[in-house]
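> coordinates only, sequence not included:
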């Protein structure tokens, strides 16, 4: 699913940040994409030609990201399950997490 940026319907994209290398960091609106739960996460990175590099690591199966901001080379995001996470921009893996509830 979503192996190429062109496969994503524009109306489900909440944010599409263009990165320094010409790639894209794409945040999908989890409310508009119910099939996201249990599958790929709603935070994706694509390279400059539109091929998916990664889908961000999830805290737990079926969790979704509710917001995200890019800070230099890291991504700060919040999840539905009440975690604040820092995600590595190169790998999509979670560097740190804090339960906020």
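Arrived safely, thanks for sending. From a predicted model like this one, the values you see are computed outputs, not experimental measurements. Numbers count the residues shown, from 1 in each chain.
> CA only for contacts and neighbour counts going forward, please
Will do.
> Whichever strand or helix holds residue 69 packs against which elements?
Residue 69 belongs to strand 65-71 when assigned by DSSP states H and E. Secondary-structure packing of strand 65-71 (3 or more CA pairs under 8 Å, 6 or more residues apart in numbering; DSSP states H and E): strand 74-79.
> what's the angle from the strand it packs on to strand 65-71?
Calculated by axes from the mean of the first three to the mean of the last three CA atoms, to 10 degrees, strand 74-79 forms an angle of 160 degrees with strand 65-71.
> try this one next to it:
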């Protein structure tokens, strides 16, 4: 009879051990998932930061290019104005002497 009690106790202890193993496994899995999620969130934040920096640099570059484009347009307008002034003088008869 004592052997039966010992066997039942062993089975009971083993059943409890199985339950504990499952609980621990579940907690570890949960902790691992939480840790993994935290890592993913950190990576997502880093990617957003990098994206923001790239967009900022792109905006600066576009502003720089626009500034240079504006300067180029201004120079072109000045050249056109000079050419129109020279053409106006030409039409008015203020022609340079021809060297033959």
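Sure, I can see it. Note that the coordinates shown come from a computational prediction; the quantities given were computed from them, not determined experimentally.
> What does the superposition give as a TM-score?
After superposition, the two chains reach a TM-score of 0.13 (TM-score structural alignment, normalised by the length of structure 2), with 26 aligned residues with a CA RMSD of 4.8 Å.
> Buried ones in the strand holding residue 69 of structure 1, by neighbour count?
65, 66, 67, 68 (16 or more other CA atoms under 10 Å).
> Dump those into CSV; add distance to residue 87 of structure 1 as well.
CSV is the format used below for those (distance: CA to CA, whole Å):
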residue, distance to residue 87 of structure 1
65, 11
66, 14
67, 12
68, 10
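> Which of these sits closest to residue 25 of structure 1?
residue 68 (10.1 Å; CA to CA).
> Does the closest one touch residue 77 like I think?
Yes - counting by CA atoms under 8 Å, residue 68 of structure 1 does reach residue 77; the two are 4.1 Å apart.
> what sits in contact with each of those two?
Counting by CA atoms under 8 Å, 6 or more residues apart in numbering, no residue touches both residue 68 of structure 1 and residue 77.
> quick revisit: nearest to residue 16 of structure 1, of the buried residues of strand 65-71 of structure 1?
Distance to residue 16 of structure 1 across the buried residues of strand 65-71 of structure 1 (CA to CA) is lowest for residue 68, with 11.0 Å.
> quick one: the helices in structure 2?
Along structure 2, the segments classed as helices by DSSP state H run 2-91.
> Give me the most central residue, it.
Structure 2 has residue 51 as the residue nearest its centroid, 1.7 Å off, counting by CA atoms, centre = their mean.
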